[in-house]
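>>> sequence unknown, structure follows:
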């Protein structure tokens, strides 16, 4: 290479989130996958218990009596959390629009299965100790909000209103992966105070949903 060619060469610009940025483009999806890993692992353990047969624990009897809703909820929520995280990788989404559309269809089904099975379990499963009326009310509100957000997001993309589509799907995902956040909202109480009673448990579980939705609204407005 000659000296003139070196002098004439222009330094390559590194765009934010581009190839030169490396990890930042995947930081958000990676964080979401890590957050989703908490309920995914818990769900896998629950599926293992169901496959092994009745345990004799009265709290688990409801799952063995009607296993389909909880199995559908675990599988739907796990796929929704893991696959949905990749929808937040902007460069990946733009480079593979066909994958984004295909994954989006899968996520709509998984999200609705997650929300509707959660509503069914709240209404029809016997409540375990520590789950009171307040927690059931929160679950009904946020489960319904998740299902409505997915339907509105789907309707928006059918109208090619991508801004509203992204906003509603972001809200639905925030509600759907709140189980990971709820683990962190409840853990300090259990470590510092002890076992959770009905009202603190309900409020701390709701805090996970509120935190996720607050972050989702910040992301939507930042866009």
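The structure has been received and is ready for your questions. Everything quoted here is computed from the prediction, not taken from an experiment.
>>> make it CA atoms for all contacts and neighbour counts henceforth
Noted.
>>> can you pull out the helices in this structure?
3-8, 24-52, 61-65, 67-85, 90-95, 97-124, 133-158, 162-176, 178-192, 198-222 (DSSP state H).
>>> Throw the ones you listed into CSV and include mean neighbour count and distance to residue 18, thanks.
CSV is the format used below for those (neighbours: other Cα atoms under 10 Å; distance: least, Cα to Cα, whole Å):
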stretch, mean neighbour count, distance to residue 18
helix 3-8, 8, 24
helix 24-52, 16, 7
helix 61-65, 15, 47
helix 67-85, 21, 19
helix 90-95, 14, 8
helix 97-124, 18, 17
helix 133-158, 18, 27
helix 162-176, 22, 21
helix 178-192, 17, 29
helix 198-222, 17, 19
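>>> Second structure follows, compare the two:
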């Protein structure tokens, strides 16, 4: 494998690692529901209405794992058919994940440690994720590839917030134990914000790169007297 090919795998592998904990947690929850685990105050809402959480688990799992490969340039370039088929599935899974998350936030009993502030954050980012996916699909239907990639990347970044939230919460829990409702809400917010900031930084770099290339070419033309 060439150095360039290895670099192309850095982002997909990193995203797969980031999604590992939420995917494992979702699989564990699904196994509990299928295996008839003991009902506790923490999981009673899932047993009372299992369909939304199962839709959410399947949607998130496919969206996070399959979506990671959409960031590999080789898959997009050498396998355009795969990219289109996977993209359609990702749009469905992403919307299923976002909408089921909104449903659970609105209609499930609020779990311990989740206050009104965190509920508001969940509603805002769940709606934003769904909106990004809809805008991404609308853009590609107009053949606007640049905006399609940007909106889909934003939606994926929000969806991957669950992975980053593990990283924002774990050090605090190890140091001080279970955080308060306010601190937990801010740590969850930090996970979403970090992902959004990173994807916007990457998108701005990609937008600025062609402009720099054009300016360099124009400058070379001037020096050459063309």
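Received, thanks. This one's a predicted model, so the numbers in the text were calculated from it and none came from an experiment.
>>> where does the TM-score land?
Aligned and superposed, the two chains score 0.90 in TM-score terms (TM-score structural alignment, normalised by the length of the first structure); 206 aligned residues with a Cα RMSD of 1.1 Å.
>>> residue in the second structure matching residue 38 of the first structure?
By TM-score structural alignment, residue 38 of the first structure lines up with residue 21 in the second structure.
>>> which non-adjacent residue is nearest that match?
residue 163 (6.6 Å; Cα to Cα, 6 or more residues apart in numbering).
>>> Aligned against the first structure, show me the partner of that neighbour.
Checking with TM-score structural alignment, residue 163 of the second structure has residue 180 as its match.
>>> That match contacts residue 41, doesn't it?
No - between residue 180 of the first structure and residue 41 there is no contact under Cα atoms under 8 Å: 10.5 Å.
>>> overlap in contacts of the two?
Taking Cα atoms under 8 Å, 6 or more residues apart in numbering as the contact rule, residue 180 of the first structure and residue 41 touch no residue in common.
>>> Translate residue 190 of the second structure into the numbering of the first structure.
Under TM-score structural alignment, residue 190 of the second structure pairs with residue 207 in the first structure.
>>> List the contacts of that match.
182, 185.
>>> Can you tell me what residue 12 of the second structure aligns to in the first structure?
Match for residue 12 of the second structure (TM-score structural alignment): residue 29.
>>> Nearest residue to that match in space, please, no chain neighbours.
residue 85 (4.8 Å).
>>> Show the contacting residues for that neighbour.
Contacts of residue 85 of the first structure by Cα under 8 Å, 6+ apart are 28, 29, 30, 32, 33.
>>> That one matches what in the second structure?
So, by TM-score structural alignment, residue 85 of the first structure is matched to residue 68.
>>> Check residue 170 of the first structure too.
So residue 170 of the first structure corresponds to residue 153, using TM-score structural alignment.
>>> which ones are touching the residue lying closest to its match once chain neighbours are set aside?
Spatially, and ignoring its direct neighbours in sequence, residue 153 of the second structure is nearest to residue 199 (6.9 Å; Cα to Cα, 6+ apart). When contacts are counted by Cα under 8 Å, 6+ apart, residue 199 of the second structure touches 153, 154, 157.
>>> Let's see that with 10 Å instead.
Contacts for residue 199 of the second structure (Cα atoms under 10 Å, 6 or more residues apart in numbering) come out as 150, 153, 154, 155, 156, 157, 158, 193, 205.
>>> List the residues that contact the second one.
Applying Cα under 10 Å, 6+ apart, we find residue 153 of the second structure in contact with 67, 70-71, 132-133, 136, 147, 159, 196, 199-200, 202-203.
>>> now the first one
Contact partners of residue 150 of the second structure, counting by Cα under 10 Å, 6+ apart, are 132, 135, 136, 139, 156, 199, 200, 202, 203, 204.
>>> is it true that the fifth one touches residue 93?
No - contact status for residue 156 of the second structure versus residue 93: not in contact, 11.0 Å apart, counting by Cα atoms under 10 Å.
>>> and for the two, which residues touch both?
63, 64, 67.
>>> Out of those, the closest to residue 170 of the second structure would be?
residue 64 (20.6 Å; Cα to Cα).
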